[in-house]
Each structure stands twice: as structure tokens, then as C-alpha cells.
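*Asks:* Build me a structure from this.
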Amino acid sequence: MLPAVDKYICSFQRWLPGPLAYIAGPEHLKTIKLFATWHARPRLRERADRRHITPSIRRFAAEQIKYATTFLRWLSARHATLSSCGQLDIDAWFAENAEHVRTCLRALLNWARRSRRCRRSLSVPTMKIFKRPALSEGERLAALGRLLSGTDTPTGSSLHPTVKIKGAAGGDRLEQGLEPGGRVLVGPGPPPAVQGGGRGKPGADCA
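*Replies:* From the prediction side, this is the model:
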């Protein structure tokens, strides 16, 4: 019985000849073929052995091939090759491109260093991880106001113009309303009135 093959690995293998056909230089084509054979496909197989490959993993493998090809063309425009590029080339590429593009290219550079296809002394900048600070109380209220006013709400949804929300401390409540101009007001509000004055038999107000 033949071993099972992940559908996303098959998808990647069917996709690969397409971009390879558009690589003009023979050296570039050779490099990308080797990179796909000895890095991209083995990584997909390793992932498939550990857990299922997701569409995003398959897409990321394709983007590694795409930006590796773009990088080789970029080097050619600078009269350089993968084997001759220096630290100034690497730094210039990373300075010109967004973090996602940098992340996609790191695989090629690390593979090239290990396989001695570029200078092993090259330093590949590490990925930057950005942590957003926690929202302040004012920012939370502003975001809540945008949501309740419909600014951040999908088209077709509707919200009542006045909404009362339980506060975080002391049982206080926040009252949100809309001014005639559409501006959102969020602030302290009175506690909700109890129908029937709180007296009477349970369920009397529901009759």
C-alpha cells in the first residue's frame, strides 16, 4: 500500500513548474530549483509528518520561492549574485522591504549559508516581533464607541441608538447614546429602573 501524500504537497509540486518557467537566467533557475528541492519541499514533508499542512503553510512555501526569485533578480540589477553578495546587499534588501518579505527571504539566505552558496559570514537580520501595548480605558471606550456607532460594524448590521453596559467596578453602568450629528457619547449612566417599582408578584410585568 502506497503511503498517503498530503494534498498541499501535491498542490505545491503542481504549482512549482509555473514560476520556474518564467526564470530567465540559468543560474537563477538552478538556484531556485535546488532551494525548492532541498528546502521548501522537505520542510513541507516534515510538517506533514508532524501535523496537517494548512493552506497558509502551503502559501508561505510558495511565497518563499517567489521572493527568492525576486531577490536574485534584484541582485542582478546591482551587478551581484547570490555567491558574491555582501552584507551591504543584505542590509539594503531588508531596509527596502516589509517584514513579511524579509521573513520569506530568510529561508533562502539561511539555506545558502548552510550549503555554502553564499558567504557564511553574512549576517541575516532576525525577525522583529512587535507587541502592542494594552489598551487604556480611554482607548477601549473609543473602540467601543466606534463599534456601537457602526463604524467598525459590517454593512447591514444595526444597533439600538442607546445601549447600557455593565461597568467593570462597583456595579456602575455606562450609558452610550448617539447625538443628532451621529457622534457617540459613552459615559456614566443611572442604574436601570425596575419595572413595577420592584414590587408585586414575580412575572407580573410580563403578563
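
*Asks:* all contacts plus neighbour counts: C-alpha atoms, from now on.
*Replies:* Will do.

*Asks:* so after the lengthiest helix in the chain, what's the next helix or strand?
*Replies:* For the chain, the longest helix by residue count, based on DSSP state H, is helix 55-77. Later in the chain than helix 55-77, the nearest helix or strand by DSSP states H and E is helix 87-96.

*Asks:* Distance from the chain centre to the following helix or strand past that following helix, please.
*Replies:* Next helix or strand after helix 87-96 toward the C-terminus (DSSP H and E): helix 99-114. Computed by CA atoms, centre = their mean, to the nearest Å, the chain-centroid distance of helix 99-114 equals 18 Å.

*Asks:* Name the residues of the helix or strand following helix 99-114 that come out as buried.
*Replies:* Next in sequence after helix 99-114, counting helices and strands by DSSP H and E, comes helix 137-149. Buried residues in helix 137-149, counted by 16 or more other CA atoms under 10 Å: 141, 145, 148-149.

*Asks:* run this one through as well so I can compare:
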Amino acid sequence: MPAPRKYTSDPSRWPACVRCGSCHPASQQWPEGTVCFYCVRAARNCLGTCAAFGHTGILPGLDPQGRHVCIRCCDVPIEVQCKRCGEENLANDNNVCWRCLLSDRINKLLVGPDDAIPEGLQPLAQAIIGMPRPNSGWAWIHMNQRVPDLLRGLASGDIPLSHEAFDSLPRSRTVEYLRGLLVTHGCLPWRDEHLVAYDRWLAPKIDAITDAEQRKLVDRYTRWHVMRCLRGSSRQGPVTANSFLRAKQHTTLAIQFLHWLADRGRQLNECTQHDVDAWFGGGTSTRGHANNFLYWAIKQRLVRKIAVPWQPHGNGPLASEKDYIEALRALLLHESLPAAHRAIGIMLVLFGQPVSKIVTMRMDAFREGQDGLQVRFGKDWTDVPEPAAAVIRVHLASRPGLSTAANPDSPLAFPGRMPSRTMHVYSVATILRESDIPAMATRSRAWMQMARQAPPSVLADALGISPKTAMRYAERAGTDYLAYATLRWPTGVDEG
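*Replies:* Here you go, the predicted model:
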């Protein structure tokens, strides 16, 4: 969408532009006729490949067919080369390219007390100056006053180059974005932000517990069980959003259970089977998440002679076959939904993959095979049928966010807006749901369809889930694979 214009069209004062047809000031006479100031600026900032000559650069001219052509193929009287560096690139009205302007700005902001950019910040400076669209970097710094303040603080040493220093700053998206840039380019070491977020969330929760014995129990449970599980997960890869939220839920329900037990006049070591049954039977289904704390308490011998009621695994919502087909048709033909969300939705609908897993996929999970595009969720490569494969190819060829310093060479198939992070799972699920593609219901229908066509263990290997989960969908589909050969149980596979 073109930028709003300061002046309205006035035929009584200015001649009509041969390009846009409007009457604006500061017009110029080109061989093709009168061209207004706004179209001159648009011509200077038209970057692409010449339709006639094949040259890649600024395309100020138009051929008789209305196609954009380079300065060599037209008589447009403008200078397309930066008067500072001589490169043919996007420039401001003074004909200085945005990379030169951005370089000047960064070299000024990041200069240290010794009149040089500190060694630890040089990779950041090079990444910002070298970003594919330097005008985006200029706008980021110019439009957000917090950015130059933070860069000056890093250069002067007022903000030490450490995670602890960033943690002490007022939390904001700008602070986290800059931290992400520093991590991406090696200025700061990587850390699992979900681990840190849980620890930050936990501290006030424990401090708010007034009973000293309860506070001690919750601290012990979270430190030696919940955090230990999260750290173990972090060794296999970044902690997922689902694991982070599950840890918070387990902690919250543990605190609630201890409060509830205290209201009944009992400490944890006095808990009876009657108390446990009353807890699980007297409230909402979310009380079931207290089972994690109770299993830990039993293992630690903090409570005896109780059995935690078995919590059945709910089947969840199921889309009708009509809704399933409509969802697939919408993803293939949608005109306004971004290609990234269409690609995620297609893998959800065709292969029953959870959104949380799809957004973490890397580029090496896709390849062109003999019969077309293939994707790998588990051990085996799986063919993607057309035209679904075409939608995924469009996304992979133009992944968003790669024109900034945040994700210049990202291996992620679905990079997010924050540096080195994936698209947010809940944001994606919300957008799909608003497009009438409910993730859980559609995924369940996809598995119902696949379970009728292949044995559970085959699906488990191909699509990267546990055989137990595959069997559950087969049972729900009413297939005759229940007598299938003994399932293998690979280690480290999530049962979801």
C-alpha cells in the first residue's frame, strides 16, 4: 500500500502526472511527460530485475508494456547510484543509499569511550549494517527511541554485555529483540528463555505462600522436580511453549492443593485417600493436573497409603468429514491467509501434526524427491501431494523475516519476528481458528483418516509419534489393527 501523501491532488495548481494521473507539486519533466514528486520517489525506490535487460537494481523506467526497466533501457533523468558509495541501491531523496545512512548511524551509536566500536559489539554492528533491507534497520532505529538509548548504553558500558544486565532493564519487546540480536550474532551466549521465564514467574508465586511448611514443599517440588524436568527437556532442544505452560499449571495446582488440604485441617503427611478422592471429585477437570505433584510426593515418601486416581486421556474435539474437506480447500485456495500459515495448516490437515511441532521444523526437514516435495516428521520421508506441495514451496522460497538482522541465515522453516525464534504456536493456532480451521479438531480427523489406511506402528515411525498415541487413534477410528504385531516403544518420543 503506498504511503499517504501530504498534498491532495489539485488540477488548478499542478499538471497531471503521466504515471499516477494525479496533480501534485514538485513535478519533473521526463521524456514520457510530467511526473509528480511522489512518482519520482517511487521510481528511485523501485528495486528488482529489468524486464528487458535482466539487470538487477533500481528500475525507474517503464517500457511500452508497462514493465519496469533499468536506467540503461530508458531515458529517465535520475541518478540511481549512491553518491557516497557508488552502489545502485535504495536511497533517500538526497541520493544517499540507506546502507550508507545506516552505517553512519550505527557507527555513531555504538562508538565506545575509545572512539571505536567495542570488540564484543562488532558482530552486531556488522549484522545490522549488512542486513538485506537496510532501510528497515534505519526505520527501526529512527522510529523507536528506545533502540538508540540501548545501543548507546551498550557502547558506553552503562549496560554491561550480559543477560543479567538485560534482565535488570524494564521488560519490553525492544529489550528482548535486541537481546535476541546479540545472541544470534554471538555477542551473548544462548540461553533457554522459557527456563528463565519459569524461574521469573515462580519466585513471586513462592513468596506469596504464607505457610512456611507449604512454601518449603513447593520450593522443593519445583526446584528438584519441575525445573529438573525442564532442564532435561532443554538438553534435547529449546523448551517448548507447551512444556513451559504445563510446568506453570503443575506448580499452580500443587499450591492450590496444599491450600485446600490446609483448609481441611491437614498437612501433606496427614493426607488420606479420602482427601485425594474429594479433591479430584469435587472440582473442575483442571484439578487433575495436581497428579504430577502427588506422584512426586508419593515417590519422595512425603505421603503414604494413597492412590492417585487414573486420569483418562480425553479424545478431544473431532471435525466432521465435511468440515475437514472444507478446511483443506480453504488452505489451498485462501487468498489473504499468509503462506506460512497455509503451509502449517496443510501439514496439520494432511499429516495430523500438532502446530507446536510444525513451527519448530527446520529447512532440512524438506527436500525435493523424485516424485516431488517430501517432508520428514519421524524416521521416514513422506511425499506431499500436489497442490499442497506448491503452497509449501511458496512459503519456503519466501520465508518472512529474513530481510532483517534477526534471521539472516535462519535454518528454521518458520522463523518468527523475534531473532532466532520460531513463530509463536498460540498465535498461529489463533489465526488458523479465525480462518475456520480449528487445530485440535482438524488434527484428530486427519489421524482418523490415516488410521484407516495404515497400521499404527507404521504411522508412528513415519509421523514421529509414539505407537501408543497411534493406537489410540486407531481404536477411535474403529479399525481392525488392534491385533497388529507388538508395537515398539522408542525412547524419548512424546506420547502426543
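
*Asks:* Reformat the buried residues of helix 137-149 of the first structure as JSON lines; add distance to residue 134 of the first structure.
*Replies:* Below are these laid out as JSON lines (distance: CA to CA, whole Å):
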{"residue": "141", "distance to residue 134 of the first structure": "13"}
{"residue": "145", "distance to residue 134 of the first structure": "18"}
{"residue": "148", "distance to residue 134 of the first structure": "21"}
{"residue": "149", "distance to residue 134 of the first structure": "23"}
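
*Asks:* What is the nearest of those residues to residue 123 of the first structure?
*Replies:* Among the buried residues of helix 137-149 of the first structure, residue 141 lies closest to residue 123 of the first structure (CA to CA), at 44.7 Å.

*Asks:* Strands of the second structure, start to end?
*Replies:* Remark: strands assigned in the second structure by DSSP state E are 28-30, 33-35, 47-49, 56-58, 61-62, 68-69, 366-369, 372-376, 381-383.

*Asks:* against the first structure, where does stretch 40-54 of the second structure fall?
*Replies:* Across the first structure, nothing matches stretch 40-54 of the second structure (TM-score structural alignment).

*Asks:* repeat for stretch 129-143 of the second structure
*Replies:* Under TM-score structural alignment, there's no match for stretch 129-143 of the second structure.

*Asks:* Out of the strands of the second structure, flag the one nearest residue 263 of the second structure.
*Replies:* Using CA to CA, the strands of the second structure put strand 372-376 closest to residue 263 of the second structure, at 52.0 Å.

*Asks:* Please point out which parts of the closest one sit buried.
*Replies:* Applying 16+ other CA under 10 Å to strand 372-376 of the second structure flags 373-376 as buried.

*Asks:* Could you export the residues you listed as JSON lines, including distance to residue 152 of the second structure?
*Replies:* As requested, these are arranged in JSON lines below (distance: CA to CA, whole Å):
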{"residue": "373", "distance to residue 152 of the second structure": "47"}
{"residue": "374", "distance to residue 152 of the second structure": "47"}
{"residue": "375", "distance to residue 152 of the second structure": "45"}
{"residue": "376", "distance to residue 152 of the second structure": "45"}
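
*Asks:* For residue 220 of the second structure, state which of those residues is nearest.
*Replies:* For those, the closest approach to residue 220 of the second structure (CA to CA) belongs to residue 376, at 40.4 Å.

*Asks:* Trace residue 184 of the first structure over to the second structure, please.
*Replies:* Per TM-score structural alignment, residue 184 of the first structure is not aligned with anything.

*Asks:* which residue ranges form the helices in the stretch 301-450 of the second structure?
*Replies:* Using DSSP state H, counting those that start in this stretch, the helices of the stretch 301-450 of the second structure run over 321-333, 339-351, 355-358, 388-397, 425-434, 439-451.

*Asks:* And those: which comes nearest residue 43 of the second structure?
*Replies:* Of all the helices of the stretch 301-450 of the second structure, helix 388-397 sits nearest to residue 43 of the second structure, with 26.5 Å by CA to CA.

*Asks:* Report the contact partners of the residue most central in space within the first structure.
*Replies:* The residue lying closest to the centre of the first structure (CA atoms, centre = their mean) is residue 100, at 8.5 Å. If you count contacts by CA atoms under 8 Å, 6 or more residues apart in numbering, residue 100 of the first structure has none.
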